[in-house]
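K.L.:
return a 3D structure for these sequence lines:
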Amino acid sequence: MKSLRWKLLLPLILLVLSQRASHAGDALVPLASPGPWPALSALIGYGGRVWFVNSVKFVDHNSADIYSYDPASGKARYERHLFSQDAGRPVVAGGLLYWPFEDPRFSTGRGEYLVTNGRDWQWRILPDGEVFHVHALFAHGGALFAATSAWRAGLQRSEDGSAWRVIYDHPTPPRAVTRITTLASLGATLYAGLTDYLPEGSKLLRWDGDTLRPVTGWPAGTMVTALVAYGGWLYGVNKTPEGSALWRTDGKKVQRVAALNRHHVRELAAGADALWAVSGEEKGVALWRSADGMNWTVEQHFKDALPLDLLIYGGKVYVGTDGPKRRGTLWGPRAPSPSEPQPEAAPLTRTASPLPADRLQAELDQLGRILADPSSYEYHGRRILERLQSLALSGMSEVGAALAARLAGPFPEMKIAIFGKQLTVSAATMARWYMLWAMALNGHGRVSPELLSLPFKEKPNRPEKYLHLASAAAWAVAEIGQRDGETIAALIAALGRKGQPRWIGGDYIGALTVLTDQRFGYDVAAWRAWWAGRRADLSGEMIRIPAGTLLMGSDQGEAAERPVHRVKLSSFFIDRYETSNKEFAGFVRAAGYVTSAERSGVGWHWEGEWREVKGADWRHPHGPSSSIEGLENHPVVQVSWNDAAAYCQWRGKRLPAEAEWERAARGEGKRIYPWGDQPPRAGKFYRASFGGDQCCRADAGDGYLFTAPVGSFSFGRSPFGVEDMAGNVWEWVEDWFDADFYRRSPAENPVNRQPAERRVIRGGGWGNDPSGLRSTLRHANPPESGLSMVGFRCAR
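P.N.:
As a prediction, this is how the structure comes out:
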C-alpha cells in the first residue's frame, strides 16, 4: 500500500519540481485552455483582463479566436472571431484595444484589424498600400503604427486609429520577400524588427524622422524578433541561419547577452523590476528572469508545453503555450488577483465617406461594367476591388442593397488561377467573395441564408487559401447585424456539418456570437440546445417578452409621462423589427388594401414642421416625386393607425399596448433609452437613427437622411433584443391618448380603450433629437393620419 501511495505521489512531486520558481508560491500553473486550437499567443492586458488569441499556426492555419481571462474570477470567455489565418501583435491605445489580422482571409491586399472598447467592436481596414499582412500594431509618440508586408515590408501611421498613411516601403529585390514583424520604442525612438532571408546586414531598423535605417553595430542576420525596452536598453532576438541570440542596444552601443546563448528565446516582456523571457527547443523549455538584462536565472520549466508568448500585467507573469495535449494554454499565478476599478470604456466612432447621389449611381454603373468584363478578373480582381472599396467605405445603405442584388449575377463564364496558380476559382466565386467583403465593410444589405448553407468542397492548396462563400457570408452577416431567425437557423445548421474542416465551424461560431450575444465558443451542443429553446421564443421575427413588472413613466419627463407607476404585464410577443415596406407591400397585394393616405390623397411630411402634402403615401413618403424603390427593408411610413391595425390583423397579430411597448423597450423600466442611459450619439458612433442633437430636422449624420433599414443600429437594441425601439420611426400602439391616464391606470395589463381624438405613438423618429428618443415619451396623432415619420410593429 505504501509503495502504491509513493507511485501516485511521485508524478505530483516531479511536477512541482518542474515548476520551481525563485519566489515561493510564484510557480505558474495552467489557468485556461478555452479553445480547440493548439497555440495560445498575442497576450495583452486590457480592462483588468488578460486577452489572447487561440489559433493554429503554420500548417492548416485558418483559425484565430480572441478570448479574455479574468484574474479575479479565474474564468475565461470567448470574445470574437478573427477572419484571418492568425493574429498579429495587438496594442492598447487611447483607451481602445486593437487586434491586427496577421493574414486576412479575404485576401484583398488591404490590411485589416478589429478595434474594441471591451464591449463594442469595429472592423477596419488600411486602405492604401499593398498589404497582405499586418504583423503588429504599436503605439508611439501619440500615434499608431502598423507593421505590414506584402512582398515588401512596410510601415503605416495613424493619428486616430482609423485613417492611415504609408510612411515606409522597404527596398526589396525582385522575387524576394521582406517583412516588419515587431515594433518597439526606446525613449523617443521607434525601432522595427525586419525579416529578410538574405543574411547580409542589420535587421534592426530605427526611425530617423523620415525613413527606417539599420542600427549601426547590430549584427547581421535574417530577422529580429521579440523587441522590448527595459532599463534604458532595447533587447531583441537576432536570428541567423546558424541560430538565434539575444542582443541589446541603448541607442549608441550594442552588446550581446551571452547568458542566453543557444537558447531559442521566443518572447520577451518587461516588468517593473525585471526582464523576462521564454525559450523553447534546443536547450529546454523555460521561463527566465533577469534584473539587469545580462544575468539570467531559470524561474520555471514547462513540461509538454512550448512557450509562445509572455505578458507582465498587474505585476503578474502570464505565459501562452502550445500544449499540453495540443491545446493552447494560458499559464499564470495560482492565486486569484483582486479586480481593480476600470475606467469607463471609450466610445467607438465610425467614419464614413458618403457619395453624392449622382456619383453613387455612376460608381454602381461602373461596377456593373467591371463585373461583366473578363479582363477585370486579372491580377486577383484588382479593378473590382478598387471600385468596391470606395463604395463600401461610403457607409451608405443604398450600396449594401445594390451589392446584395448584384450577388445574383450574371458573371463571366471563366476560371481564374490565383495565389501563384495554386488555386483556381470561377469568376462568379471571385466576384461574390469580394462583394461579400464590401457588404461587410459597408455594414448594409442582406445576405441570402442560402449562402451559409453551401457545403465545403474546396480542394487543398499549399497557401491554404479558400474562397468558400459560406465563410465570407458568415463574416458579412455578423458585420451587417443580420439577426433574423432564418439567418441564425442557417448558422446553427452549419455547425458540425460533415465534410468540412473544423476551422470552418469557427466562422459560424464567430457570427453567432456577434449576432446573439451568447458565448458558447466551440460547444456545438450548447449552441443547438440554446437555439432549440430560443426558437420556441420566436414566431417568425417575433421576440417573447417574459411576464414581469415595469416602472412605467418618468417624473423628469413631460406631464403625460407622470407619475411613475408600477404595472404588471403578462408574457407577450413583439416583432423584432419595425414593419418594412416589403412586408407591407405583400399585405397590399394579397388583400387589395388601400391606405388612408391613398384614399384621402394627402399625407403629412416633416420639413421643420408638419406639412400636408398632396400625393404623399406609403409608396411616396415625401410626396409624389419620392419613391421607396431600393428601400424595401426600410420601415413603412405614411400608414395610419387604421392601416397598421389592419396589417397586424391580417398577420394574425395586433398592435402592442402602450405598456407592452414600454416593457419591450425598457425591461423593468430603469433606463432612459432601450440600450441604457448613454446618449444615442458619441462622436460619429450612433445607436439609433435620429435627427441629431438639435430638434427637429432630418440629418444624415447617422448615415441616413430619413429612415434607415430596420435593424441597422445593433448597439441600440432593447434588453430583450428588440431593434429600433428608439428612432427611425415613431410607432403606433393600441391605446387612445389621455395625458392623465397614468393617474388612474390599472396595475395589471393596462390599455386605454376609452375613445379620444388621438392614438398614442412611441419611440421617436428620424427627425427627433435625443430627448425625443426617450422610451417614456408619449406623443399622439389622429388614427386616420399618415405621416412620414410614423410606422409600427405588431404584437400578439
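
K.L.:
C-alpha from now on. contacts and neighbour counts both.
P.N.:
Will do.

K.L.:
so how many other residues sit close to residue 616?
P.N.:
Here the count is done by other Cα atoms under 10 Å, and residue 616 has 27 residues near it.

K.L.:
which ones are touching it?
P.N.:
With contact taken as Cα atoms under 8 Å, 6 or more residues apart in numbering, residue 616 is in contact with 597-598, 601-605, 622-624, 638.

K.L.:
let's see that with 10 Å instead.
P.N.:
597-598, 600-605, 622-627, 638, 786-788 (Cα atoms under 10 Å, 6 or more residues apart in numbering).

K.L.:
second chain to compare with the first, below:
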Amino acid sequence: MSDACCMPGRGSLPPDDVGAATGRGVDTGRLHKVDQRPVAAGTFVMGDAHGDGLRADGELPLHVVELSGFVIDETAVTTTDFAAFVDATGYRTSAERAGTSAVFGALVADDSTVVGRAPTAPWWVEVRGADWAHPEGPGSDIATRADHPVVHVSFVDAQAYCDWAGRSLPTEAQWEYAARGGLHGARFPWGDELVDASGVRRCAIYAPDLWGAPFPAEQGIGVGVIPTMPVRSFAPNGFGLWQTVGNVWEWCADRYDPRYYRHSPRQDPTGPDRGASRVLRGGSYLCDDSYCSRYRVAARSHNTVESSSGNTGFRTVARSR
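P.N.:
Here you go, the predicted structure:
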C-alpha cells in the first residue's frame, strides 16, 4: 500500500485469479439503480498540474488522453444498492469471508473486537465482524445509512457487483476525466481552492471538529458517529457527478504502476497489463492536509484486490458493448 493513512492492505489473490473469485461473465440484466450521466468523448491533460503529489504515487508526467464517450454513475454505489445485490445473490464480501476488516480506530466502540493494528499506522485497526453491513464492527449497522456509500468492499467485491449488474469499474482515465467535470488542470472538481468564497469546505475530508483532535485522533470519539456522508452531499461537478473527491475512495479497473504515465497510450488507456494491486481514486473522509492530500482529482492510490476498509467504495460505468 502506498500510504497507510489511506487504508491498510490485505493479502492479494494472484492477478490471474481475480476473475474466478468474482464470477466474471455473469450478466443478469439492468439491475443497477444508480442514476447515470453520459460523458461525451473528449481530450484532457491527465495528472498533477500543480506539483502537489508525492513523486512515488506516479501522478506525473502530465500527458494528453483522448477518451471515447461513456456513461458513469452520478454517485458512489450506496448501501441500499449493494444490499440489493447481496439479497439477490447471497454474495459474501472479502471482509465477511476473512472475518475482519480495517476500521479507523477512533470509531471503534468495543476494544475487544480489535484483533490487530497496522504497524506503520496504528490508527488503523483490524476489527472482528466489521463489514459492509457493520461498518464499525459488531453493534454498528447501516440502518441510517441507506443513502451513504457502501464501504468495506474490496476490488473483488466491487467487480462481483459489476458482473451481477452488467456494469464495469471505470478506468483510471475515465474516472479522472469525469471527476474533473470539465475543469482541466484544476486541483478539485470545483477549482483550485479547498474552500469556497465564504470559507465553506466543498468535500468530506478529515474534520477536527468532528473527531475532536487533529489527525489521526487515535482516541475514541464515542458511539454512533457516522464518518461518511450521504452521496448527494455538497454540490455536483460540471458533469453532474457528486463527491468524486472525499467521502470514500473509489476502485478503478486499472492495475497500478507508478511508472505507467511515462508510456500510457493516448487513446482510451486501460492501465498496465500486470500488477497485483488496483488503482483507487478520490480520497476519503480520512484525508487531511497535515498528512494526506489525496483528495485532489489527480491523486492516485492503490491496494490489493482483497483489501477492504471503512473508507473504500466504488462507482461504475456502463459496460462497453
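
K.L.:
thinking again about what came up before, let's see which of the contacts of residue 616 of the first structure end up in helices.
P.N.:
Among these, DSSP state H puts 597-598, 600 in helices.

K.L.:
ok, of the contacts of residue 616 of the first structure, which come out buried?
P.N.:
Among the contacts of residue 616 of the first structure, the ones that count as buried by 16 or more other Cα atoms under 10 Å are 597-598, 602-605, 622-623, 638, 786-788.

K.L.:
how about those, which pair is most distant?
P.N.:
Greatest spatial distance among those (Cα to Cα): 598 and 605, at 14.4 Å.

K.L.:
now, which of the ones in helices among the contacts of residue 616 of the first structure sits nearest residue 765 of the first structure?
P.N.:
Residue 765 of the first structure lies nearest to residue 597 out of those, by Cα to Cα, at 19.5 Å.

K.L.:
the closest one is in contact with residue 639, isn't it?
P.N.:
Yes: taking Cα atoms under 10 Å as the definition, residue 597 of the first structure is a contact partner of residue 639 at 7.2 Å.

K.L.:
which position in the second structure pairs with residue 774 of the first structure?
P.N.:
In the second structure, residue 774 of the first structure lines up with residue 296, judged by TM-score structural alignment.

K.L.:
mind listing the strands for the stretch 401-550 of the first structure?
P.N.:
415-418, 423-426, 542-545, 548-552 (DSSP state E, counting those that start in this stretch).

K.L.:
indicate which one of those is closest to residue 617 of the first structure.
P.N.:
The closest approach between residue 617 of the first structure and any of these, judged by Cα to Cα, belongs to strand 542-545 at 26.8 Å.

K.L.:
and that closest one, how far out from the chain middle?
P.N.:
Centroid displacement of strand 542-545 of the first structure relative to its chain, using Cα atoms, centre = their mean, to the nearest Å, is 25 Å.

K.L.:
so that strand aligns onto which residues of the second structure?
P.N.:
Strand 542-545 of the first structure maps onto residues 36-39 of the second structure, going by TM-score structural alignment.

K.L.:
and what about the counterpart of residue 175 of the second structure in the first structure, helix, strand or coil?
P.N.:
Structural alignment (TM-score structural alignment) places residue 175 of the second structure against residue 661 in the first structure. State at residue 661 of the first structure, reduced to three classes by DSSP: H, G, I helix; E, B strand; the rest coil: helix.

K.L.:
can you tell me how far the nearest residue to residue 661 of the first structure once chain neighbours are set aside is from residue 727 of the first structure?
P.N.:
Leaving out its chain neighbours, the residue that sits closest to residue 661 of the first structure by Cα to Cα, 6 or more residues apart in numbering is residue 733, at 7.5 Å. Computed as Cα to Cα, to the nearest Å, the residue 733 of the first structure to residue 727 of the first structure distance reads 15 Å.

K.L.:
what is the burial count for the aligned residue in the first structure for residue 232 of the second structure?
P.N.:
The alignment partner of residue 232 of the second structure in the first structure, by TM-score structural alignment, is residue 711. Neighbour count for residue 711 of the first structure, taken as other Cα under 10 Å: 27.

K.L.:
so residue 711 of the first structure, which state does it fall into?
P.N.:
State at residue 711 of the first structure, reduced to three classes by three-state DSSP: coil.

K.L.:
not counting sequence-adjacent ones, nearest residue to it?
P.N.:
residue 723 (5.4 Å).

K.L.:
try residue 789 of the first structure
P.N.:
Excluding its sequence neighbours, the residue lying closest to residue 789 of the first structure (Cα to Cα, 6+ apart) is residue 729, at 5.1 Å.

K.L.:
the one you found pairs with which position in the second structure?
P.N.:
Aligned against the second structure by TM-score structural alignment, residue 729 of the first structure finds its counterpart in residue 248.
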